Structure formats: C-alpha cells, structure tokens
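1. Prediction below, plus the sequence it came from.
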Amino acid sequence: MQLSQLQQGQEATITGFSELSNDVRKKLMVMGLLPNTAVKLIRTAPMGDPLQVEVRGVSLAVRTNIADSILVEAK
C-alpha cells in the first residue's frame, strides 16, 4: 500500500520506498520518514496535494507524487 492511499486519520508503518532517487530518499530519511516508523495521515489539501502527515510527533507536508513512492502497511 502507498502512503497516498491512506484515509484521513489512518495510521500505518513505513515498510520502504520505491522509484525514488537517492537524493529524495535521503531527504525523506532526514525528515524522519524511515522504514519501521509509524506515520499518520492528518489530512489532504483540498486539491489533493500535498498531504499532511505526522511522524514521530512532527507534522510534515509531503507531495502526492512522493507519497506514491512511500510503501506502508496499514494498522
């Protein structure tokens, strides 16, 4: 399942990444989006981009095309 497929308020665990350049992957990891980390979708912007997610108590905005490449396992 992809991070962008979560419903508002749904929690999941990041399992990995697909189709991301090394630079983007490193930036995500610096922001705390690491494998085996809990993530919660707070809300989606009215036009669908970006997504607001909470990771380790921090709220982040993630573009939908990047969220499509973050693999998660829903809880």
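-> Arrived safely.
2. When you work out contacts or count neighbours from here on, use the C-alpha atoms and nothing else.
-> OK.
3. any chance you could map the strands in the protein?
-> 11-17, 38-44, 51-55, 58-62, 70-74 (DSSP state E).
4. how close does V24 sit to Q8?
-> Noted for V24: a distance of 24 Å to Q8, by Cα to Cα, to the nearest Å.
5. put this beside the first:
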Amino acid sequence: MSIMLKEMKAGDQGRVQGFAAGGQAYRRKLLAMGLTPGVEFLVVRVAPMGDPVEVRVRGTSVSLRKDEAATLNVERMP
C-alpha cells in the first residue's frame, strides 16, 4: 500500500515506491540525495508543523521540506 512520506511519524521505516505525478521539479533533487525507488529509509524526526522531515537513507541524514516529501510515494515497513 503506497502512502505519502508526510503521513509517517518519527521511528517509522519505509521504502520508496516512486514519485507522484507532477513532481518533476523535485524528482531530480531527491534522486541525487539517494531517494531512489526501492531504497529503505527511517524517519528520524518530524518538525511540529510537519516541515521539515528528517530521514536517514543510505547512512546519511536528509532533511526534506513538506513540498519535497509530498512528491514521494512510500510503503511503510513493519
């Protein structure tokens, strides 16, 4: 089941499924940061208003703004 990254809470683990339609402006940036389809990540923390979201992917912490996070379709891992 695909959800949006912004729906996840701190401590949740997930896997990138792909990108939302119309997110071309952020797609290249997210790919460069290592958020490629199939990669697993951990949500480290979410700011009180939901912006930014810090995720750990490939051993690196990455902070994503709400608009960037909204372009990622992810799967929650158990």
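-> Looks like it arrived, so ask away. Values in this document were obtained by computation on a predicted structure and should not be read as measured data.
6. Please state their TM-score.
-> Superposed pair, TM-score by TM-score structural alignment, normalised by the length of structure 1: 0.90. Supporting alignment: 74 aligned residues with a Cα RMSD of 1.1 Å.
7. before we move on, back to that, which one of V24 and Q8 of structure 1 has more residues nearby?
-> Using other Cα atoms under 10 Å, the more surrounded residue of V24 of structure 1 and Q8 is Q8, with 14 against 11.
8. quick one: the more buried one and R43 touch, right?
-> Yes: the pair Q8 of structure 1 / R43 is scored as a contact, 5.4 Å apart, by Cα atoms under 8 Å.
9. hang on, the earlier thing: now the strands of structure 1 in CSV, please, with extra columns for distance to L28 of structure 1.
-> Formatted as CSV, the strands of structure 1 follow (distance: least, Cα to Cα, whole Å):
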stretch, distance to L28 of structure 1
strand 11-17, 10
strand 38-44, 13
strand 51-55, 11
strand 58-62, 9
strand 70-74, 10
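10. May I see those arranged in CSV, with mean neighbour count and distance to Q2 of structure 1 as well?
-> Listed next are the strands of structure 1 as CSV, based on neighbours: other Cα atoms under 10 Å; distance: least, Cα to Cα, whole Å:
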stretch, mean neighbour count, distance to Q2 of structure 1
strand 11-17, 19, 9
strand 38-44, 21, 12
strand 51-55, 20, 12
strand 58-62, 15, 13
strand 70-74, 21, 5
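11. So for G32 of structure 1, which of the ones you listed sits nearest?
-> strand 51-55 (6.6 Å; Cα to Cα).
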